[in-house]
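[1] Fold the following for me, if possible:
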Amino acid sequence: MSSGPTQSPGLIPTGRIDGKILLIRGQKVLLDRDLSGLYGVETRALNQAVRRNAERFPEDFMFSLTRDEITRISQIVISSDLKFSNNVNAYTEQGVAMLSSVLRSSRAVQVNIEIMRAFVRLRQMIATNADLARKLDALERKYDAQFKIVFDAIRELMTPPVAAKKAKSDFTPESPRFAAVRLAR
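    Reported below is the predicted structural model:
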């Protein structure tokens, strides 16, 4: 069994799709450039097909990035031509699903299936991480009290003891007993 990314016959590795999903405006999206590469069409052709079917792509399916968003993304995305682009579209999971009906090719359908699987994996990973974080918090709460006792004991052992007050002795050089002992010698 292989531990690398899976691949459907004739399609792209799923790891390649996973790595292209970005979080923009609080939504998981794929950029038009990445989608066109996956579908095997030019970005211009993909955007043209979307413009011809604009009613199928409301704002929650597809949105254009602002100049500031493009600049920020171009700093983390390897694509060097991104920062020079005037118009970059981001497609949400629903927008990607709608693309298969607009592009109408068997490759588009197969690529969409792989992309949908990537979105599902991402959701599962996020849910698993959230569940793990909850369990870790519960463990911390459960063991905090026990560890507090241990740490308090260690701190107590590390603290130097307070010098006990010596009882005042009446046997001082000024005392008559001291003088009597000195004379007796």
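
[2] rest of the way, CA atoms for contacts and neighbours
    Noted.

[3] Now do the strand or helix carrying E156: which elements does it pack against?
    For E156, the host element (DSSP states H and E) is helix 106-158. Judged by 3 or more C-alpha pairs under 8 Å, 6 or more residues apart in numbering; DSSP states H and E, the packing partners of helix 106-158 are helix 14-18, helix 32-39, helix 93-103.

[4] which stretch among those helices comes nearest R121?
    Nearest to R121 among the helices and strands packed on helix 106-158 is helix 14-18 (8.5 Å), distances taken as C-alpha to C-alpha.

[5] List the contacts of the nearest residue to F119 once chain neighbours are set aside.
    The shortest distance from F119 to any non-neighbouring residue, by C-alpha to C-alpha, 6 or more residues apart in numbering, is to E93 (7.1 Å). Contacts for E93 (C-alpha atoms under 8 Å, 6 or more residues apart in numbering) come out as 28-29, 61, 116, 119.

[6] this one as well, want them side by side:
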Amino acid sequence: MAKQKIDITVIPQEVLISKIYFLRNQKIMIDRDLAQLYGVKPIRLREQVKRNITKFPTHFMFQLTEQEVEMMVSQKAIPSKGHLGGTLPYAFTEHGVLMLANVLKSEQAVQVSIRIIELFVKLREMLVSHTELKLEIEKIKKKIDNHDKNIEIVFRYFDEFIENPKPRKQIGYKIPKRK
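    Sure, this is the predicted structure:
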């Protein structure tokens, strides 16, 4: 199979996002998907990584375990283990994706990596704004709970007032009684 040249300007953002997975509490991309996007064979990508292994610490790249692959298959993140080419794939974090482009040294890899990094940044921004919204909603819920308690107190006072009316003094002029 020859190198696939992909025009990165026509790769929809949704396609790139669909290749970003959440594993081990971080966003990752699998080597096979990256190889496809970079226009190289997965085995060539892995070879370059192995030649430059010192550039890929564990927070840049790690190899998936059998259990993680099984989980991804069961959650339909990947169609089957065969989709991975028979070996346990490498997972690349945001930093690993950027380093991979430097190792591959192709213009396509650089351009695709830039798009992917931009998506990682967008996802992070969305997560932050989502967290901020969640905090605002929690504040509103607390206010509503407090309002509910205050309304309950007011109704209790109304109930007490209705059940135990105090005798009222008569208002107005007192007319003396005639004898």
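
[7] Send over the TM-score of the superposed chains.
    Overlay of the two chains. TM-score (TM-score structural alignment, normalised by the length of structure 2): 0.75; 151 aligned residues with a C-alpha RMSD of 2.6 Å.

[8] picking up where we left off before, run the chain-centre distance for the helix holding E156 of structure 1.
    Distance of helix 106-158 of structure 1 from the chain centroid (C-alpha atoms, centre = their mean, to the nearest Å) equals 11 Å.

[9] next SSE after it?
    Assigned by DSSP H and E, the successor of helix 106-158 of structure 1 is helix 176-184.

[10] Can you tell me which helices and strands that following helix packs against?
    Partner elements for helix 176-184 of structure 1 (3+ C-alpha pairs under 8 Å, 6+ apart): none found.

[11] follow-up on the earlier one: which of the contacts of E93 of structure 1 tops the neighbour count?
    V29 (24 neighbours; other C-alpha atoms under 10 Å).

[12] Just to check, that one is in contact with G19?
    No - in this structure, V29 of structure 1 is not within contact of G19 by C-alpha atoms under 8 Å, at 11.2 Å.

[13] Rebuild the contacts of E93 of structure 1 as CSV, extending it with distance to M125 of structure 1.
    Output for the contacts of E93 of structure 1, formatted as CSV (distance: C-alpha to C-alpha, whole Å):
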residue, distance to M125 of structure 1
K28, 13
V29, 16
F61, 22
M116, 14
F119, 10
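
[14] Out of these, which are shared with structure 2?
    Retained in structure 2 by both residues aligned by TM-score structural alignment, their matches' C-alpha atoms under 8 Å are the following of the contacts of E93 of structure 1: 28-29, 61, 116, 119.

[15] quick one: which of those is nearest L38 of structure 1?
    Using C-alpha to C-alpha, those come closest to L38 of structure 1 at M116, 13.0 Å.

[16] mind checking the SS state of the residue lying closest to T92 of structure 1 once chain neighbours are set aside?
    Nearest residue to T92 of structure 1 in three dimensions, chain neighbours excluded: V29, at 4.5 Å (C-alpha to C-alpha, 6+ apart). Using DSSP: H, G, I helix; E, B strand; the rest coil, the structure places V29 of structure 1 in strand.

[17] Do I have it right that M29 of structure 2 meets I17?
    No - applying C-alpha under 8 Å as the test, M29 of structure 2 and I17 come out as separate, 9.6 Å apart.

[18] Between these two, which is the more surrounded one?
    Higher neighbour count among M29 of structure 2 and I17: M29, with 25 against 14, using other C-alpha under 10 Å.

[19] how about S74 of structure 1, what does it touch?
    Contacts here follow C-alpha under 8 Å, 6+ apart; on that basis S74 of structure 1 touches 80, 82-83.

[20] out of these, which ones does structure 2 keep as well?
    These retained in structure 2, by both residues aligned by TM-score structural alignment, their matches' C-alpha under 8 Å: S80.

[21] would a markdown table of the contacts of S74 of structure 1 with distance to A130 of structure 1, neighbour count and secondary structure be doable?
    Formatted as a markdown table, these follow (distance: C-alpha to C-alpha, whole Å; neighbours: other C-alpha atoms under 10 Å; DSSP: H, G, I helix; E, B strand; the rest coil):
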| residue | distance to A130 of structure 1 | neighbour count | secondary structure |
| --- | --- | --- | --- |
| S80 | 34 | 10 | helix |
| L82 | 33 | 17 | helix |
| K83 | 34 | 18 | helix |
